[in-house]
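Novice: Attaching a predicted model along with its sequence, questions to come.
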Amino acid sequence: MPSSPTVPPSPSSSRDALIAALRAAGCVFAEDEADLILATARTPAEAAAMAERRAAGLPLEHVVGWAEFRGLRITVAPGVFVPRRRTEFLVERALAQAPGARVVVDLCCGSGAVGAALAAGLGPVELHAADIDPAAVRCARANVAAAGGHVHQGDLFEALPARLRGRVDILAANVPYVPSDEIGLLPQEARDHEPLVALDGGTDGLDVLRRVAAGAPRWLAPGGCVLVETSRHQAPAAVAAFERAGLAVRPAVSQELCAHVVIGVRL
């Protein structure tokens, strides 16, 4: 007697299996994550493998290969910092502060999400991005290519072309600002799968921010602005660092996104 043909699983049963696996691994938004995996995977086997990587703790953005940021699909490679939704507030404030900006720098760029979003909001600009991490530089190049952006590898301002001195209208720096002794308190996804250099801001979390504040005036055009993201309790010290650099300072807060941004302007 011939055996019965194997019936392939229905899409609904495949989705249910993915949801069950993700939920068992502790994924709070298992249904949404399953839908994203299914929309990204080319085959059921690939979807199952992606769900397995996610269940093992890999960030969802690394699993599917991209993150949404201000309506853009940003490529995110393994080992690269995943852009956070709260950082959209930094972009929003930069666009409001300098709507006519023509020279833009995304410092500590990671995936290049901030630079890509600024270019999308401003139109044609001269866009430069920089990061010390080679993996981030490779990723950023893919994300700013559509805007004609240039990506440089190096330590903060040392990476930038000298011809940008005194010409930058927007200097966006999503610096690492987690205090060193609080790295272990981060979600496992971040501390195990994102580069330490993109997270660790030193003893009080402000080491890199202070360096950016001190160096920014030499690179900003008159009236140009520098923006950094920080935390609520770090904001007063961040403001003080900007003031010491001779910048006119204004903090901004988004309660909705739990985001704190310090804005400095070269007078």
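Specialist: Arrived safely.

Novice: can we go C-alpha only for contacts and neighbour counts from here?
Specialist: OK.

Novice: Neighbours of residue 202, how many?
Specialist: 16 (other CA atoms under 10 Å).

Novice: which residue sits closest to the residue nearest the centre of the chain in space, ignoring its chain neighbours?
Specialist: For the chain, residue 83 is the residue whose C-alpha lies nearest the centre (CA atoms, centre = their mean; 2.5 Å). Nearest non-adjacent residue to residue 83, counting by CA to CA, 6 or more residues apart in numbering: residue 113, 6.6 Å away.

Novice: burial measure for that neighbour, as a count.
Specialist: So residue 113, with other CA under 10 Å, has 31 neighbours.

Novice: Now for the residue nearest to the centre of the chain: which residues touch it?
Specialist: Going by CA atoms under 8 Å, 6 or more residues apart in numbering, residue 83 touches 67, 69, 110, 111, 113.

Novice: do residue 177 as well
Specialist: 199, 200, 201, 202, 205, 206, 207, 208, 209, 230, 231 are the contacts of residue 177 under CA under 8 Å, 6+ apart.

Novice: now swap in residue 70 and tell me
Specialist: Contacts of residue 70 by CA under 8 Å, 6+ apart are 88, 117.

Novice: let's see 10 Å
Specialist: Under the criterion of CA atoms under 10 Å, 6 or more residues apart in numbering, the contact list for residue 70 reads 85, 87-89, 91-92, 113-114, 116-118, 120-121.

Novice: Filter these down to the buried ones.
Specialist: Among those, those classed as buried by 16 or more other CA atoms under 10 Å are 87, 88, 89, 91, 113, 114, 116, 117, 118, 120.

Novice: Can you give me the neighbour number for the residue lying closest to residue 107 once chain neighbours are set aside?
Specialist: Nearest residue to residue 107 in three dimensions, chain neighbours excluded: residue 173, at 4.6 Å (CA to CA, 6+ apart). Neighbours of residue 173 under the rule other CA under 10 Å: 25.

Novice: Surely residue 173 touches residue 156?
Specialist: Yes - the pair residue 173 / residue 156 is scored as a contact, 9.3 Å apart, by CA atoms under 10 Å.

Novice: and the comparison structure, right after this:
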Amino acid sequence: MPPLSSPSSSSASHDSSRGSASRDSVVTALRASGCVFAEDEAELILAAARTPDELAALVDRRVAGQPLELVLGWAEFRGLRIVVEPGVFVPRRRTEFLVEQALAHVPDASVVVDLCCGSGAVGAALAAAFGRIELHAADLDPAAVRCARRNVAAVGGHVHEGDLFEALPGELHGRVDVLAANVPYVPSGEVGLLPAEARDHEPLVALDGGTDGLDVLRRVAAEAPRWLAPGGCLLVETSERQAPTAVDAFTRSGLETRLAVSEEMYANVVIGARS
């Protein structure tokens, strides 16, 4: 009678059992810390860890409340793996709706600007969709600029450091087809109400939009017409509550304005076109 299992199959079974036990322990730790999608997160963390020590460190960081994307070092955004680093705003899936609106409104864009770029996710996604474009991204935060360079350089873009339009090359005046500005729009008094993942691990400058949350949006809307090409569009994400005031700010700047809403993605994007 042949043996029930060969040494190799027994070893494989042991490794499989050990791997299953490791996965179960990760799931248990994540679930105990309040992770709603503990099983899915465990798979991602296990895939990212190269050694048992690294696995333990990644799990500890997630259990301590770090956003999963910062633990992994990347975020998925419109099918791309976007590098994210500590101290940088994590791109939200709802912002994919802003990208979709840009593609729909200016399908033949050749010059694109990603303002308040953070990790550069919006610019990278637009470049991937448009193909060969002239892409510029800008942010006030040096950490965001360093991170964005890792994502935007891969698609041939340029990243600039500075306050809004001051960061951009003057040669872009009147040439921008798509101006995507994912500005901070949380009212100052509500930042403390944000989930701890955002409040404790993302830069305040990427969250706090002033008293009513629209200070930066108003600045962008006021100056955008000088940078847009004829037919070019400014697109900014905002909340449902703030949308009417944001639309008014766009209209006052002379842009032809409309509001796009995705109930599925909980996204509101104000779109202003230069005639």
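Specialist: The structure has been received and is ready for your questions. Computed from a predicted model, the values in this text were never measured in an experiment.

Novice: hmm, back to that, quick check, nearest of the buried ones among the contacts of residue 70 of structure 1 to residue 99 of structure 1?
Specialist: The closest of these to residue 99 of structure 1 turns out to be residue 118 (CA to CA; 9.8 Å).

Novice: Now check structure 2 for the residue matching that closest one.
Specialist: Mapped onto structure 2 by TM-score structural alignment, residue 118 of structure 1 lines up with residue 126.

Novice: show me the contacts for its match.
Specialist: 78, 96, 98-100, 102-103, 109, 112-114, 133, 135, 155, 178, 180.

Novice: same check, this time on residue 221 of structure 2
Specialist: Applying CA under 10 Å, 6+ apart to residue 221 of structure 2 gives the contacts 181, 234-236, 246-255, 272.

Novice: what comes up buried for stretch 210-229 of structure 2?
Specialist: Those buried within stretch 210-229 of structure 2 under the rule 16+ other CA under 10 Å are 210, 213-218, 220-222, 224-225, 227-229.

Novice: for stretch 59-75 of structure 1, same thing?
Specialist: So, applying 16+ other CA under 10 Å, buried residues of stretch 59-75 of structure 1: 59-64, 66-70, 74-75.

Novice: whereabouts in structure 2 does it align?
Specialist: Counting by TM-score structural alignment, stretch 59-75 of structure 1 sits on residues 67-83 of structure 2.

Novice: could I get the contacts of residue 70 of structure 1 as a markdown table with distance to residue 38 of structure 1 and secondary structure?
Specialist: Shown next, in a markdown table, are the contacts of residue 70 of structure 1 (distance: CA to CA, whole Å; DSSP: H, G, I helix; E, B strand; the rest coil):
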| residue | distance to residue 38 of structure 1 | secondary structure |
| --- | --- | --- |
| 85 | 22 | helix |
| 87 | 27 | helix |
| 88 | 26 | helix |
| 89 | 30 | helix |
| 91 | 30 | helix |
| 92 | 31 | helix |
| 113 | 24 | helix |
| 114 | 27 | helix |
| 116 | 26 | helix |
| 117 | 26 | helix |
| 118 | 30 | helix |
| 120 | 28 | helix |
| 121 | 30 | helix |
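
Novice: now the residue nearest to residue 107 of structure 1: how far from residue 215 of structure 1?
Specialist: 12 Å (CA to CA, to the nearest Å).

Novice: got any residues that touch both of those two?
Specialist: 156, 209.

Novice: Helices of the stretch 101-250 of structure 2, residue ranges please.
Specialist: 121-130, 142-152, 196-201, 215-227, 243-252 (DSSP state H, counting those that start in this stretch).

Novice: so which of those helices gets nearest residue 10 of structure 2?
Specialist: Taking those one by one with CA to CA, helix 196-201 is closest: 43.0 Å.

Novice: tell me which residues of the closest one are tucked away?
Specialist: 198, 201.

Novice: residues in structure 1 matched by it, start to end?
Specialist: Counting by TM-score structural alignment, helix 196-201 of structure 2 falls onto residues 188-193 of structure 1.

Novice: Please identify the buried residues of the longest helix anywhere in structure 2?
Specialist: Ranked by residue count and defined by DSSP state H, the top helix of structure 2 is helix 7-32. Residues of helix 7-32 of structure 2 classed as buried by neighbour count (16+ other CA under 10 Å): 22, 23, 26, 27, 29, 30, 31.

Novice: now the very next helix or strand once past it against helix 7-32, angle please.
Specialist: Using DSSP states H and E, the next helix or strand after helix 7-32 of structure 2 towards the C-terminus is helix 38-48. Following axes from the mean of the first three to the mean of the last three CA atoms, to 10 degrees, one obtains 130 degrees for the angle between helix 38-48 of structure 2 and helix 7-32.

Novice: Contacts for the very next helix or strand once past helix 38-48 of structure 2, please.
Specialist: The first helix or strand that comes after helix 38-48 of structure 2 along the chain, using DSSP H and E, is helix 52-63. With contact meaning CA under 10 Å, 6+ apart, helix 52-63 of structure 2 is reached by 22, 26-27, 29-35, 41-42, 45-49, 51, 64, 66-72, 197.

Novice: what's near enough to touch residue 196 of structure 2?
Specialist: 65, 66, 67, 202.

Novice: in structure 2, which strand has the most residues?
Specialist: strand 228-238 (DSSP state E).

Novice: Tell me how far the counterpart of residue 219 of structure 2 in structure 1 lies from residue 82 of structure 1.
Specialist: With TM-score structural alignment as the criterion, residue 219 of structure 2 lines up with residue 211 in structure 1. Distance, residue 211 of structure 1 to residue 82 of structure 1, using CA to CA: 23 Å.
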